[in-house]
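> have a look; sequence and predicted model below, questions after that.
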Amino acid sequence: MQLTVARIGRAHGLRGEVALDLRTDVPQERLVVGAVLATAPATAGPLTIAHVRSLHDKWFLTFEEVTDRTGSEALRGVELLVESTASDEDDAWYPHELAGLRAEHVDGRTLGTIAGLEHLPAHDMLVLVEESGARTLIPFVRAIVPVVDVAGGRVVLDPPGGLLASDVANLVISDETSGPGEA
């Protein structure tokens, strides 16, 4: 299985350099001169890293196959891929490990299935397809996702009220209102 280590962003300069949107915690290991990376879409690559630099937590690359700004602009949105290896961290999972897991509430109810993981600026979000078919983004933080049991095929969620689409569907609006002066 291949994993995305970065998504190519905007062109930077005139000689084919591109900015990266990183998807790896170890770019210094994955993005090295001479590395040949597969791409998604596959027609954009493979790409061979010619030069790497980082500046203020931003990463920039040039590729042997791309030598000008026009070529680098054409790569915008292309994903750089590596072959997956098992994670050696206790609390780190690859998106393909999470997809398909059963989502359970802390009280034991089945909520739906995890469809994937989205990387947003603040933090990662689990994509939950609820039993109703609704697609809900769940912040992937320990307070809301206390258990990830890949071997057991499940994640346990402790969502705050109103986060799930099923919470909204179960709201009951009372018609018992009293206007001014009514008892």
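Alright, I've got the coordinates.

> from here on, contacts and neighbour counts on C-alpha atoms
Fine.

> next, count neighbours for Val66.
21 (other CA atoms under 10 Å).

> need the contact list for it.
The contact partners of Val66, by CA atoms under 8 Å, 6 or more residues apart in numbering, come to Gly16, Ser72.

> wasn't it part of a helix?
No: read with DSSP: H, G, I helix; E, B strand; the rest coil, Val66 is coil and lies in no helix.

> ok, it to Ala165 distance?
46 Å (CA to CA, to the nearest Å).

> same thing with Ser54?
Relative to Ala165, and taking CA to CA, Ser54 is found at 41 Å.

> below is an additional structure, to be compared with the one above:
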Amino acid sequence: MSRRPADNEDLICVGAVAGAFGVRGEARLKSFCAEPGAIADYAPLWTEDGREVAVRITRPLKGAFAARLSIAATREEAEALKGTRLYARRERLPSLPDDEFYHVDLIGLPVIDAGGAELGRVRAIHDFGAGDILEVTRPGARPVLLPFTRAVVPTVDLAAGRIIADPPEGALDAETGPGPEDAE
């Protein structure tokens, strides 16, 4: 029987099921890990609804892995899991150097400028292929996308719960700056 993690346990999304693979119950598993194949090392994983998932990678695929999941024995069960996010307990994940962060730790943090004025809050982190981008929501204004580089984001202070940013000129123009919907 699965044991749902306690509500206070810190879970981090490490992958998602992208559908079935083949006809024998394997799933196509998309890893969000820096070392994609390490996803199985962080097991047991958990679904959002609290099911424990054992994972065994069977082969690499382009941009994913074929994997056996303990919650899918047939192709139909694997296909029904499409879109299911998989989470690992934080203590199972590797410690990060001071200049690296788990996305979940940044989402919701206030973004302030060097003068202390709040620019908004991190809503999401995107990677469209050229590096991480912070999506920052602002009250009464269009969200902005800021490159997550040292030049634009010189300080991430998790202890103080804030991000200090130096946005490029024009990035915060209320209605004229590019929004997240323009990035795709």
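Okay, I see it. What you see is a predicted model, and the numbers here were worked out from it, not measured in a lab.

> so Ser54 and Ala165 of structure 1 - more neighbours on which side?
The neighbour comparison of Ser54 of structure 1 against Ala165 (other CA under 10 Å) goes to Ala165, with 16 against 13.

> Ala134 is in contact with that one, correct?
Yes: using CA atoms under 8 Å, Ala165 of structure 1 makes contact with Ala134 at a distance of 6.5 Å.

> what residue in structure 2 is paired with Asp90 of structure 1?
Alignment note (TM-score structural alignment): Asp90 of structure 1 maps to Asp98 of structure 2.

> so that match, which state does it fall into?
When classified by three-state DSSP, Asp98 of structure 2 comes out as coil.

> okay, now the aligned partner of Val36 of structure 1 in structure 2: neighbour count?
Using TM-score structural alignment, the equivalent of Val36 of structure 1 in structure 2 is Pro44. Counted with other CA under 10 Å, residues neighbouring Pro44 of structure 2 total 18.

> what sits against Pro44 of structure 2?
Glu52, Val53, Ala54, Val55, Ala88.

> if we go to structure 1, which of these are intact?
Retained contacts for these in structure 1, judged by both residues aligned by TM-score structural alignment, their matches' CA atoms under 8 Å, are Glu52, Val53, Ala54, Val55.

> which position in structure 1 pairs with the second one?
Using TM-score structural alignment, the equivalent of Val53 of structure 2 in structure 1 is Leu47.

> its match reaches Glu64, doesn't it?
Yes: using CA under 8 Å, Leu47 of structure 1 is in contact with Glu64, at 7.2 Å.
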